[in-house]
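J.: Give the three-dimensional model of this entry:
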Amino acid sequence: MTYQNILSELKEQILYVTINREQKLNALNKETLNELADVIAFASSADEVRGVLLTGAGEKAFVAGADISEFSDYTGVQGEELARIGQERVFDAIERCPKPFVAAINGFALGGGLELAMACHIRVASDTSKLGLPEVSLGLIPGYGGTQRLTQLVGKGRAIELIATADMIPATQAEKIGLVNHVVPQAELIAKAEELLNKIKLRAPLAIAAAIKAVNSALAFDENGFETEIKEFGKCFNTLDFKEGTSAFLEKRKPTFSGK
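T.: Predicted coordinates for the structure are as follows:
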């Protein structure tokens, strides 16, 4: 697929994905969501991808929200379909991806942009970033999993406050309440995201995938997270990576994992 709204480049097993609509503050329109769905599917299935670094073009915005002009005249049925398709193909797909997604938040992360960042497994923000869910200002609520993931990350009280006030908060406050993992100067943002992914690349890929699945199951209403963990733990024993990891430990050398 040829992309018009995102840039995608694979370097040293890290897939760099940049939402490239800088003049529109990288707002999410239908085509951008379609392209994201495609690149997420590629990352999930490609053995050569060990992690994904997701960011926005320029220094003003990660993603400043959804493209409101596309749905301003929607009916309730159309609105529900918009949320359902977007959640399934993009936001839930990122969360369930067996490869870790690191969001490098380089500016405004608002509405659908913050929802996109929250779907990622790890979030790093520049110290100039501002984050928020302003949907109630438009007579809406977050529709791409924002009410759920924000509550999981910061708790019910803070989630309702942020959503109901529609306030933007600075990156330093976002870090304090657990909304982002790290805050760094803008010039160091990509390097910090790469540092995290390069550490993860040294670990066993199948074990990383199992860990993501088990952690996700802790928050799934229809799963027993402990049971998922037990099963995923057991499956790891059948991998070559387990044999390599334990052999390397006993032989006092660094392991070389194959992802098998």
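J.: Please make it C-alpha for all contacts and neighbour counts, starting now.
T.: OK.
J.: if I've got this straight, residue 233 is in a helix?
T.: Yes - Residue 233 sits within a helix when classified using DSSP: H, G, I helix; E, B strand; the rest coil.
J.: and the gap between the residue nearest to residue 159 when sequence neighbours are not counted and residue 30?
T.: In space, and not counting its chain neighbours, residue 159 is closest to residue 151: 5.2 Å by Cα to Cα, 6 or more residues apart in numbering. Using Cα to Cα, to the nearest Å, residue 151 is found at 26 Å from residue 30.
J.: ditto for residue 255
T.: Between residue 255 and residue 30 the computed distance is 43 Å (Cα to Cα).
J.: can you give me the end-to-end distance of stretch 100-109?
T.: 20 Å.
J.: how many other residues sit next to residue 128?
T.: By other Cα atoms under 10 Å, 18 other residues sit near residue 128.
J.: Compare residue 255 and residue 30 (neighbour count), which wins?
T.: residue 255 (19 against 13).
J.: To compare with the earlier structure, here is another sequence to fold:
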Amino acid sequence: MSVTVQRLDDGIAVLTIDAPPVNLYSLQLHADFDRALDEIVADLPRALLIRAEGRVVSGGVDVAQFHARKSKAETKALYDRMLELPTRIDELPVPTIFAAHALTLTWAFEVAVACDIILASEKAKFGLVERVIGLTPTMGGTQRLAARAGVGRAKEFVFTGDLYPAETMERWNVVNRVLPVEGFDEAVLSFVRSIAAGPTKAFGAAKDILRHFEAGGVPEANAHTTAIASELFDTADLQGGMESFLRDGPGKASFEGR
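T.: Prediction:
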């Protein structure tokens, strides 16, 4: 299996990509990813960490997958299939964090920007390099990059096909945090634990509100905010959090993700 799921005791699920030598996208890897996501959806964690093994996060795609298509219809069917993967991740109702320890190209970058938060090591680099075969990105990376960094930056990123360091991507508001290479995995897990310890249902509500914002701006989000937030009334975390606040003051509540 090129994609596996490990469950940690604190409600964290760790999804690991491991398809040596450079974690290229293939239909088999996608099928393994789907099975891993099925496992995640069947038993939702309080936070999902997506990471990769190897010297790079991914060196890109298996171009033979594209070249084997013999018509536009076959090609579109492949692209439709590819787009499903980041869409599934984007739709998860729990916090999703992507850890980029090194070079992160094409499909892996498109998965990264479908996650809620991207953590990168100081040596990580990112690129959408489809221009080298005369293609444009097909897995939503262009538009998700534009949502984070702006249309002008997305055009530059796609048109140049250059590799951009983590520091630049943080400045563009694509990467959330750049962490030292030394101790990167430990720092990532510490961050994910801090998210997993929070009110998971409330985080899911925030994601829903922001989806409406992305679809129609502040007015669209405002039209749905109160309905989404009021659904939290019956959650144990909200009721317990309010009781803890009134009894013990702020910052003392413990959340269970329910």
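J.: all strands of the first structure, in order?
T.: 6-11, 14-19, 51-56, 61-63, 101-105, 108-110, 122-126, 130-132, 168-170, 182-184 (DSSP state E).
J.: Mean neighbour count, those strands: which tops it?
T.: Comparing those by mean neighbour count (mean count of other Cα atoms under 10 Å), strand 61-63 ranks first with a mean of 31.
J.: Tell me the counterpart residues of that strand in the second structure, please.
T.: Residues 56-58 of the second structure are where strand 61-63 of the first structure aligns, with TM-score structural alignment as the criterion.
J.: which residues are in contact with that stretch?
T.: Contacts of stretch 56-58 of the second structure with the rest of the structure, by Cα atoms under 8 Å, 6 or more residues apart in numbering, involve 22, 23, 24, 51, 100, 101, 102, 103, 104, 105, 106, 108.
J.: what's the offset of it from the middle of its chain?
T.: Distance of stretch 56-58 of the second structure from its chain centroid, counting by Cα atoms, centre = their mean, to the nearest Å, is 15 Å.
J.: One more: stretch 144-155 of the second structure?
T.: With Cα atoms, centre = their mean as the basis, stretch 144-155 of the second structure stands 16 Å off its chain's centre.
J.: okay, it sits on what stretch of the first structure?
T.: Going by TM-score structural alignment: stretch 144-155 of the second structure matches residues 149-160.
J.: Can you name the residues in contact with the matching stretch?
T.: By Cα under 8 Å, 6+ apart, the surrounding residues in contact with stretch 149-160 of the first structure are 115, 118, 119, 147, 177, 178, 179, 219.
J.: export the residues you listed to CSV and tack on neighbour count and distance to residue 36 of the first structure?
T.: Converted to CSV, the contacts of stretch 149-160 of the first structure look like this (neighbours: other Cα atoms under 10 Å; distance: Cα to Cα, whole Å):
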residue, neighbour count, distance to residue 36 of the first structure
115, 26, 14
118, 26, 15
119, 26, 13
147, 17, 21
177, 13, 28
178, 15, 26
179, 25, 22
219, 14, 24
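J.: Which of those fall in helices?
T.: Among those, the members found in helices (DSSP state H) are 115, 118, 119, 147.
J.: Show me which pair in these is furthest apart.
T.: For these, the maximum inter-member distance is 11.7 Å, found between 119 and 147 (Cα to Cα).
J.: nearest residue to the spatially most central residue of the first structure other than its sequence neighbours?
T.: When the first structure is reduced to its mean C-alpha position, the closest residue under Cα atoms, centre = their mean turns out to be residue 120, at 1.3 Å. The shortest distance from residue 120 of the first structure to any non-neighbouring residue, by Cα to Cα, 6+ apart, is to residue 101 (5.0 Å).
J.: how about that neighbour, what's its partner in the second structure?
T.: Taking TM-score structural alignment, residue 101 of the first structure has residue 96 as its aligned residue in the second structure.
J.: Which parts of the stretch 151-260 of the first structure are helices?
T.: Along the stretch 151-260 of the first structure, the stretches classed as helices by DSSP state H, counting those that start in this stretch are 156-165, 171-176, 189-201, 205-217, 225-236, 240-250.
J.: Figure out which of those is closest to residue 128 of the first structure.
T.: helix 171-176 (6.9 Å).
J.: State the span of the second structure onto which the closest one is aligned.
T.: The alignment of helix 171-176 of the first structure onto the second structure (TM-score structural alignment) spans residues 166-171.
J.: tell me which residues of the matching stretch are tucked away?
T.: For stretch 166-171 of the second structure, a neighbour-count test (16 or more other Cα atoms under 10 Å) marks 166, 167, 169, 170 as buried.
J.: now what about that stretch, what contacts it?
T.: 120, 121, 122, 123, 124, 125, 126, 175, 176, 177, 178.
J.: Now flag whichever of those residues is closest to residue 16 of the second structure.
T.: Distance to residue 16 of the second structure across the contacts of stretch 166-171 of the second structure (Cα to Cα) is lowest for residue 120, with 15.6 Å.
J.: residue in the first structure matching the closest one?
T.: Aligned partner of residue 120 of the second structure by TM-score structural alignment: residue 125.
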